[in-house]
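Asks: have a look at this prediction, sequence included:
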Amino acid sequence: MKRHFEDPFRFCVNYAYEILASKKEGFPLTYFYELLGRMTDRPWDVIDRLQFLGLSEISEDLILQRKGEHDISSGSIPRLNGRYYYYPECSSTMDVAAGLASVGALDFTVVVAESQGGGRGRNGRQWVSSPGGIYCSIILRPDIAPGLSFRVNFMVCAVLASLLRGVYGVDAFCKWPNDILAGGGKLAGIISDSVIEGATVKYVIIGLGINVNNALPEVDQPVSSVRSILGKEVARKKFFDNFLLRLHEAYSELSSRDWISETRAYSATIGRKVTIERPGGVLSGEAIGVDEFGLLLVRTGGGDIISVASGDCIHSYCDISI
């Protein structure tokens, strides 16, 4: 009896399963992926389903050959409630996001680019945006008091560190106030801009630069990437989609979860000798903690404990676990 499937996706899964199950050992899976790409616009979902059904010959290395593995021109935002703006190149995703936010862009709007002509790091520094990384800005409109907007930064750090550790096996650490360290160097940087009107946070824009598969830039500090640590490329689209979905879930708990404690658990700074460069001068001592407001607590040589709100935190990278 001939089978009929009203659901095209279900039909594609069954047809693909029959093809693979009937082929002898050595069947060229690269050809299968090309065929799958012509059958459906959801090849990733089909392959994930086939793996679930027990076709173990679809190995991770071969999955990375499928078309679109690194294509971040579309994301998982339709499953959320925001908007997704992709640019092959732009001046800065932070600048684009600021323009969108000022004219009413929705909460959790994402701006991502393959490269940036003027990518921004902290304190106006340039962020080198080489091909293969992820460079994005996310517009958030949190319902929190202005004095609690610092939680956003800590939330993003915790989510990214958790993803790197839990999914990719990368021993990632949070460096106060907003860097991710792994493999002996800086793997990601996070910045934020807030607009506050009276007693209301109008919006917060979070900017991220994540070294994923890109060549390591030549800068004045040790750097790393997911690829340099694992020794192989990872599917960039899957990485970014996973991060956005985890961040969206975390965002719904921005006020209810203790994000400071979560980043403390991953801290690369607490217990270290640090030098903090601030507009008012330089402070040196031992970082002994982060308080409930996100301030770094530094004990000086004289025994005083100073609360630091912002500044460049400098400490050696050589003893970060890899």
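Replies: Yep, that arrived. Numbering: from 1, shown residues only.
Asks: please count neighbours and contacts with C-alpha atoms only from this point.
Replies: OK.
Asks: test my guess that Val308 contacts Leu296.
Replies: Yes: look at Val308 against Leu296 with Cα atoms under 8 Å: they come within range, at 5.0 Å.
Asks: quick one, which of those two is more surrounded?
Replies: Leu296 (25 against 17; other Cα atoms under 10 Å).
Asks: if we ignore the residues flanking it in sequence, what's nearest that one?
Replies: Val290 (4.6 Å; Cα to Cα, 6 or more residues apart in numbering).
Asks: could you report the neighbour count for the one you found?
Replies: With other Cα under 10 Å as criterion, Val290 counts 22.
Asks: residues contacting it?
Replies: With contact taken as Cα atoms under 8 Å, 6 or more residues apart in numbering, Val290 is in contact with Ile260, Arg264, Ile270, Leu296, Leu297.
Asks: how far away is Ile314 from Val159?
Replies: Using Cα to Cα, to the nearest Å, Ile314 is found at 23 Å from Val159.
Asks: neighbour count: the two, which is higher?
Replies: Val159 (21 against 16).
Asks: correct me, but that one touches Ala250?
Replies: Yes: under the criterion of Cα under 8 Å, Val159 is in contact with Ala250, at a separation of 7.5 Å.
Asks: who wins for neighbours among the contacts of Val290?
Replies: Result: Leu296 is most packed of those (other Cα under 10 Å), 25 neighbours.
Asks: now do the strands in the protein.
Replies: With DSSP state E, the ranges of strands along the chain come out as 84-90, 109-116, 134-140, 173-175, 179-182, 185-197, 200-210, 273-278, 281-290, 296-299, 305-308, 312-314.
Asks: let's bring in a second one:
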Amino acid sequence: MTRLDIVLGRGDIFSLGAELMGLAGLLVGEDEGKRIRFLLPFGGEAHQIRDLALLGVEVQIFQYSGEKHFSAEYGQKVLNSFWKAEKPDFILMPDAGIWRSVAPALAFQSDAAYIPALRALEKDAHGMLLGRQTWSGRRMLWMRLHKKSAVLTVSPGSFTPAEKKDIPGKTEVFQAAQVGASIPFLGEEPGAVAAGLREARIVLAAGRGVEGSSQMDLIGRFGRYLPGSILAGSRPVCDGGMLPYDRQIGETGADVAPELYVAFGISGASQHLAGMGRSGFVVAVNKEKTAPFFQHADLGIVEDLEVFLEAILKIMDTEKA
């Protein structure tokens, strides 16, 4: 019997949960005695819990009789207490937020294997191979498990999300023990994803080729003609202060899958591509015709950003009038 627990925080619970559930299906395979659960140690909204249950497995919501703390230390202690009697074979967590701190600590305490930022899984005659990127995304490192249990953090957007089922899983409340904590919750870590970015239908992404606030304003004006769009950027744009880090897309930022992705002045570094690879229709606008990003675009426009944006905005302004 393979036992697998998926641990989620308070952010994009359903989107992350569906992806981790997709990976869970690959890990447990055809094991008829498998047990998969979602664990919400910090709770969740009623609609989030309902959506998770529609993935067809049990959802455990932790409840506390006293004060609740949102911190890596507290999450680690509560989960250790929960698993005291029975430790699962696999523990899956998003590779984000406090779980990057909780996962290695839990693995060490339970003598389990720890693999961070998992991006791929393959099977061969000898079993499973787990892959994570190295060398800034230029190489894939493949590993084989030799321990009976493993704690894995998973890079968002790496696995096909599981689909909702006709029959929802049961929802249960777990009365968590008060384990104490010395670190209160003071907010999400820097680089937390801006509200709505992962769910956006349209993403307008600015890259290093965007020259200053005037061109950013033009992109913003363009976005006002596209309902449901959100402005984001690559790492250099966020490092330069033109956008906050919660709008960053890429290996160290958010992973997005919009219906339309428009890249302005983005060269096409592997770190950025890792965050938008699941996008639907991709448009690239860049004055450098040799930019690698064009190889990943459905439509490429070789033009100066300002010339292109002013021309298209002129047309849109005229039609609106």
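Replies: Looks like it arrived, so ask away. Predicted model only: the values in this text are computed from it and were never measured.
Asks: TM value for the aligned chains?
Replies: The TM-score (TM-score structural alignment, normalised by the length of structure 2) is 0.23; 133 aligned residues with a Cα RMSD of 7.1 Å.
Asks: ok so, going back, got the strands of structure 1 as JSON lines, with distance to Ser228 of structure 1 columns?
Replies: Output for the strands of structure 1, formatted as JSON lines (distance: least, Cα to Cα, whole Å):
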{"stretch": "strand 84-90", "distance to Ser228 of structure 1": "24"}
{"stretch": "strand 109-116", "distance to Ser228 of structure 1": "19"}
{"stretch": "strand 134-140", "distance to Ser228 of structure 1": "15"}
{"stretch": "strand 173-175", "distance to Ser228 of structure 1": "16"}
{"stretch": "strand 179-182", "distance to Ser228 of structure 1": "10"}
{"stretch": "strand 185-197", "distance to Ser228 of structure 1": "10"}
{"stretch": "strand 200-210", "distance to Ser228 of structure 1": "13"}
{"stretch": "strand 273-278", "distance to Ser228 of structure 1": "27"}
{"stretch": "strand 281-290", "distance to Ser228 of structure 1": "29"}
{"stretch": "strand 296-299", "distance to Ser228 of structure 1": "30"}
{"stretch": "strand 305-308", "distance to Ser228 of structure 1": "33"}
{"stretch": "strand 312-314", "distance to Ser228 of structure 1": "23"}
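Asks: Asp61 of structure 1 is nearest to which of these?
Replies: strand 134-140 (21.3 Å; Cα to Cα).
Asks: so what does that closest one touch, helix or strand wise?
Replies: helix 93-102, strand 109-116, strand 200-210 (3 or more Cα pairs under 8 Å, 6 or more residues apart in numbering; DSSP states H and E).
Asks: and Pro8 of structure 1, how many neighbours?
Replies: Neighbours of Pro8 of structure 1 (other Cα under 10 Å): 12.
Asks: picking that back up, so which of the strands of structure 1 comes closest to Asn242 of structure 1?
Replies: strand 134-140 (12.8 Å).
Asks: now do that closest one against strand 84-90, angle only.
Replies: Computed with axes from the mean of the first three to the mean of the last three Cα atoms, to 10 degrees, the direction of strand 134-140 of structure 1 lies at 140 degrees from that of strand 84-90.
Asks: beyond the helix or strand containing Glu19 of structure 2, next helix or strand please.
Replies: Per DSSP states H and E, Glu19 of structure 2 falls inside helix 13-28. Downstream of helix 13-28 of structure 2, the first helix or strand assigned by DSSP H and E is strand 35-40.
Asks: and that next one with helix 13-28, angle?
Replies: Going by the same axes, to 10 degrees, strand 35-40 of structure 2 makes 150 degrees with helix 13-28.
Asks: of all the strands of structure 1, which one is nearest Cys12 of structure 1?
Replies: strand 84-90 (27.8 Å).
Asks: contact partners for Val46 of structure 1?
Replies: Phe9, Cys12, Val13.
Asks: by neighbour count, which of these wins?
Replies: That'd be Val13 among these, by other Cα under 10 Å, with 21 neighbours.
Asks: so that one makes contact with Arg49?
Replies: Yes: counting by Cα under 8 Å, Val13 of structure 1 touches Arg49, with 7.2 Å between them.
Asks: quick one on the thing from earlier: buried stuff in the helix holding Glu19 of structure 2?
Replies: Within helix 13-28 of structure 2, the residues scored as buried using 16 or more other Cα atoms under 10 Å are 13-24, 27-28.
Asks: rebuild these as a markdown table, extending it with distance to Gln175 of structure 2.
Replies: Output for the buried residues of helix 13-28 of structure 2, formatted as a markdown table (distance: Cα to Cα, whole Å):
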| residue | distance to Gln175 of structure 2 |
| --- | --- |
| Ile13 | 21 |
| Phe14 | 23 |
| Ser15 | 26 |
| Leu16 | 24 |
| Gly17 | 22 |
| Ala18 | 25 |
| Glu19 | 27 |
| Leu20 | 25 |
| Met21 | 24 |
| Gly22 | 28 |
| Leu23 | 28 |
| Ala24 | 25 |
| Leu27 | 29 |
| Val28 | 28 |
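Asks: Met128 of structure 2 reaches Ala120, doesn't it?
Replies: No: counting by Cα under 8 Å, Met128 of structure 2 sits too far from Ala120 to count as a contact (10.5 Å).
Asks: quick one: which of the buried residues of helix 13-28 of structure 2 is nearest to Ile61 of structure 2?
Replies: Closest to Ile61 of structure 2, out of all of those and judged by Cα to Cα, is Ile13, at 12.5 Å.
Asks: from Ile315 of structure 2, how far out is Ala206 of structure 2?
Replies: On the measure of Cα to Cα, Ala206 of structure 2 and Ile315 of structure 2 end up 22 Å apart.
Asks: of those two, who's got more company?
Replies: Ala206 (29 against 11).
Asks: how far away is that one from Phe281 of structure 2?
Replies: For Ala206 of structure 2, the distance to Phe281 of structure 2 (Cα to Cα) stands at 17 Å.
Asks: repeat for Leu92 of structure 2
Replies: From Leu92 of structure 2 to Phe281 of structure 2 the distance is 30 Å (Cα to Cα).
Asks: and if you look at Phe308 of structure 2?
Replies: 19 Å.
Asks: and the end-to-end length of stretch 263-270 of structure 2?
Replies: Using Cα to Cα, first and last residues of stretch 263-270 of structure 2 are 14 Å apart.
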